[in-house]
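> Sequence first, predicted coordinates after that:
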Amino acid sequence: MDDYRVVNRENWDERVAAHAASPGYKLAEFQADPEFISDVVRFDLPRLGDIAGLRGVHLQCHIGTDTVSLARLGARMSGLDFSGPAVAQAQSFADGLGLEVDFHQADVYDAVEVLGAAAYDLVFTGIGALGWLPSIDKWAATVSGLLKPGGRLFIREGHPMLWSLDDATEDLAVNYPYFETQEPMVFDEGGTYVETDTEFQHNVTHEWNHGLGEIITVLIEHGLQLTAFEEHDSAPWVPLPGKMTKDPDFDEWRLTDRPERLPCTYTLQAVKR
């Protein structure tokens, strides 16, 4: 099997320019309004609380819009991503906004070695990150290694129930694993999740799902205490095209028909003991 990191990195590297140019990431809004923050971070403002002065790191940060948003809320942020073009784009973006945010290119499992052990008050992970990792246990060990005692993990992520659904079927069919598997799910799909006319060459990805019980269990095993957990019936993108309606108040999408049937995302918080 091809190295999943090489395959996935090629996929993400190629999409950086299209994402930065798309209206979905709203880079122009960030530049026009010094108080503008990403939709993902805005959704969780009541849960984040005051983060001013905290030393934070955003793992798997991509082009840095959530990272920059946390910096605008007063945290001293770093970002880490395995894609060189994404890190370069994120650094240029933050510098252009006059923000002191440092971005680093590295695999997430190498974050402690690259960024330093027990150095952070806040570890943030956003939408669509965990599914690229084969081992949720290694991820939890990384999070624990980065956090100071009393430091907090904050996740807003796609729900594993959502990831198990096949968006190509008419009904909500469970066609993919809910639990972590040794072998990845291999997809070969063109396009991306933002509006673009770009035709991509690297379309293969290797992905994994991780059940909620698996995620919570490994966090506990690596010395974190769960402090908050909330499931949401909405997502900040359209995971099931043709089956969802946009809520204009939150700029989020939920099932058009009986949205209470499906948890689309969740917010989880845990503190290092």
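Ah, there it is. These numbers were taken from a predicted model, which means no experiment stands behind them.
> alpha carbons only for contacts and neighbour counts from here, please
Will do.
> what's the single longest strand in this structure?
The longest strand of the chain (DSSP state E) is strand 147-158.
> Take this one as well and set it beside the first:
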Amino acid sequence: MSRIDDLPPLRDVIARHGLAAKKALGQNFLLDLNVTARIARAAEIAPGDLVYEVGPGPGGLTRALLAAGADVVAVERDERCLEALAEIAAAYAPGRLTVIPGDALAVDETAVLGARPAKVVANLPYNVGTALLIRWLSADPWPPWWRSLTLMFQKEVADRLIAGPREDAYSRLSIMAQWRCRVRHHFDLSPKAFVPPPKVTSTVVGLIPLPAPRHECRLSALETVTANAFGQRRKMLRQSLKGLAVPAERLLEAAGVVPTARAEELDIAAFAALARALAEPPFRDA
């Protein structure tokens, strides 16, 4: 595939608008339209889908999403890119592409998207990617406003999303993602696919929200337990959970967890049991 639309090549767009990527904005532009089309296929975009995109830059992925038939709402912080995105919007029917200038961390997605469920598809800026993901995973109520997340991260972040117990990448992020979602590795991308090339490999992952979390517990309690446990991941839990200001060994006993276990050894069910115990008397009132 050499073309997906009648718009100019992305390199020409970048040169004409002077869109050198800014490190301060975490920008690495993806120019290969074959790759952006592959991302759209991974997201299973169908005509009529509503897609929410963060950080479209000059619009390479945006064009692939539109070509696949989606209506796109894109949030772009870099004012330099707005004119290039306006040219894309003008090439499609009115309403197919809506561009919101601003910081995605400050956007109320439900306000800009309305009641229509959306798929989130984005080559996330490296400097805000994890923060946005945690916010989306913490959506209340659940199931969330988004139908799926198809996101590009640094490979080390993607590895954390997919990792299981006793794997080096297993972390708080692994638990938060897998507690509420089915997580899938789609494919890796070489740094050569970007301008400028980053120093790391990138990975596209997919997350599909479960109707309900895999194990019952309060989100706030799960966040608290995992933060303390992985804050000292190599230590036994009877030591790492002392920051909870409750008797750690009694909490572990109540949850049925061996006090000498370490955070990296526990599965999601065990962390959920700890979170349930923490949220109940006598620990709740401690």
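Received, thanks. As the structure is a prediction and not an experimental result, all values here were calculated from the model.
> Now the TM-score, please.
The TM-score (TM-score structural alignment, normalised by the length of structure 1) is 0.50; 174 aligned residues with a Cα RMSD of 4.0 Å.
> Helices of the stretch 1-150 of structure 2, residue ranges please.
10-17, 33-42, 60-67, 82-90, 109-113, 129-137 (DSSP state H, counting those that start in this stretch).
> Go through those and pick out the most buried.
Stretch with highest mean neighbour count among the helices of the stretch 1-150 of structure 2: helix 60-67 (a mean of 25; mean count of other Cα atoms under 10 Å).
> Sketch out the strands for the stretch 151-286 of structure 2, chain order is fine.
In the stretch 151-286 of structure 2, strands defined by DSSP state E, counting those that start in this stretch lie at 181-189, 194-195, 202-209, listed in chain order.
> Mean per-residue distance, the longest one versus structure 1.
Strand 181-189 of structure 2 differs from its equivalent in structure 1 by a mean of 2.8 Å after superposition (mean Cα distance after the TM-score superposition for structure 1).
> Summarise which helices and strands that strand is packed against.
For strand 181-189 of structure 2, the helices and strands in contact under the criterion 3 or more Cα pairs under 8 Å, 6 or more residues apart in numbering; DSSP states H and E are helix 155-162, strand 202-209.
> what comes up buried for the first one?
Along helix 155-162 of structure 2, these residues count as buried under the neighbour rule (16 or more other Cα atoms under 10 Å): 155, 157-162.
> what's around the nearest residue to residue 138 of structure 2 once chain neighbours are set aside, how many residues?
Nearest non-adjacent residue to residue 138 of structure 2, counting by Cα to Cα, 6 or more residues apart in numbering: residue 219, 7.6 Å away. For residue 219 of structure 2, the tally of surrounding residues (other Cα atoms under 10 Å) stands at 18.
> Against residue 198 of structure 2, how distant is residue 219 of structure 2?
Distance, residue 219 of structure 2 to residue 198 of structure 2, by Cα to Cα, to the nearest Å: 34 Å.
> cool, residue 269 of structure 2 as well?
Applying Cα to Cα to residue 269 of structure 2 and residue 198 of structure 2 gives a distance of 37 Å.
> neighbour-wise, which of those two wins?
The neighbour count for residue 269 of structure 2 versus residue 198, taken as other Cα under 10 Å, is higher for residue 198 (18 against 15).
> right, and that one touches residue 154 too?
No - here residue 198 of structure 2 lies out of contact with residue 154, judged by Cα atoms under 8 Å, at a distance of 9.3 Å.
> Counterpart of residue 97 of structure 2 over in structure 1?
With the correspondence set by TM-score structural alignment, residue 97 of structure 2 lines up against residue 101 in structure 1.
> number of nearby residues for that match?
20.
> For it, give its distance to residue 79 of structure 1.
Where residue 79 of structure 1 is concerned, residue 101 of structure 1 sits at a distance of 7 Å (Cα to Cα).
> before we move on, the earlier item: next, work out how far apart the residue nearest to residue 138 of structure 2 and residue 94 of structure 2 are.
Computed as Cα to Cα, the residue 219 of structure 2 to residue 94 of structure 2 distance reads 40 Å.
> Ok, residue 209 of structure 2 next?
Noted for residue 209 of structure 2: a distance of 31 Å to residue 94 of structure 2, by Cα to Cα.
> on that earlier part again, out of the helices and strands packed on strand 181-189 of structure 2, flag the one nearest residue 59 of structure 2.
Ranking those by distance to residue 59 of structure 2, with Cα to Cα as the measure, places strand 202-209 first at 17.5 Å.
> mean shift between the closest one and structure 1?
Mean for strand 202-209 of structure 2 is 1.4 Å (mean Cα distance after the TM-score superposition for structure 1).
> Which stretch of structure 1 lines up against that strand?
Alignment of strand 202-209 of structure 2 against structure 1: residues 265-272, by TM-score structural alignment.
> Centre of the chain to the matching stretch, how far?
Relative to the chain's own centre, stretch 265-272 of structure 1 is displaced by 13 Å; criterion: Cα atoms, centre = their mean, to the nearest Å.
> now stretch 188-198 of structure 2
19 Å.
> Now do the buried residues in that stretch.
By 16+ other Cα under 10 Å, the buried positions in stretch 188-198 of structure 2 come out as 188-189, 191, 193-196, 198.
> What's the end-to-end length of it?
Stretch 188-198 of structure 2 has an end-to-end distance of 13 Å (criterion: Cα to Cα).
> same check, this time on stretch 129-141 of structure 1
In stretch 129-141 of structure 1, first residue to last residue: 16 Å (Cα to Cα).
> Check the gap between the spatially most central residue of structure 2 and residue 108 of structure 2 for me.
Nearest to the geometric centre of structure 2 sits residue 133, at 3.5 Å (Cα atoms, centre = their mean). Distance, residue 133 of structure 2 to residue 108 of structure 2, by Cα to Cα: 14 Å.
> how many other residues sit next to the closest residue to residue 150 of structure 1 other than its chain neighbours?
Excluding the flanking residues, the one nearest residue 150 of structure 1 by Cα to Cα, 6+ apart is residue 272, at 5.1 Å. By other Cα under 10 Å, 22 other residues sit near residue 272 of structure 1.
> aligned partner of residue 134 of structure 2 in structure 1?
Aligned counterpart of residue 134 of structure 2 in structure 1: residue 140 (TM-score structural alignment).
> hang on, the earlier thing: now tabulate the buried residues of helix 155-162 of structure 2 in TSV and tack on distance to residue 276 of structure 2.
Below are the buried residues of helix 155-162 of structure 2 laid out as TSV (distance: Cα to Cα, whole Å):
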residue	distance to residue 276 of structure 2
155	32
157	27
158	28
159	27
160	24
161	23
162	24
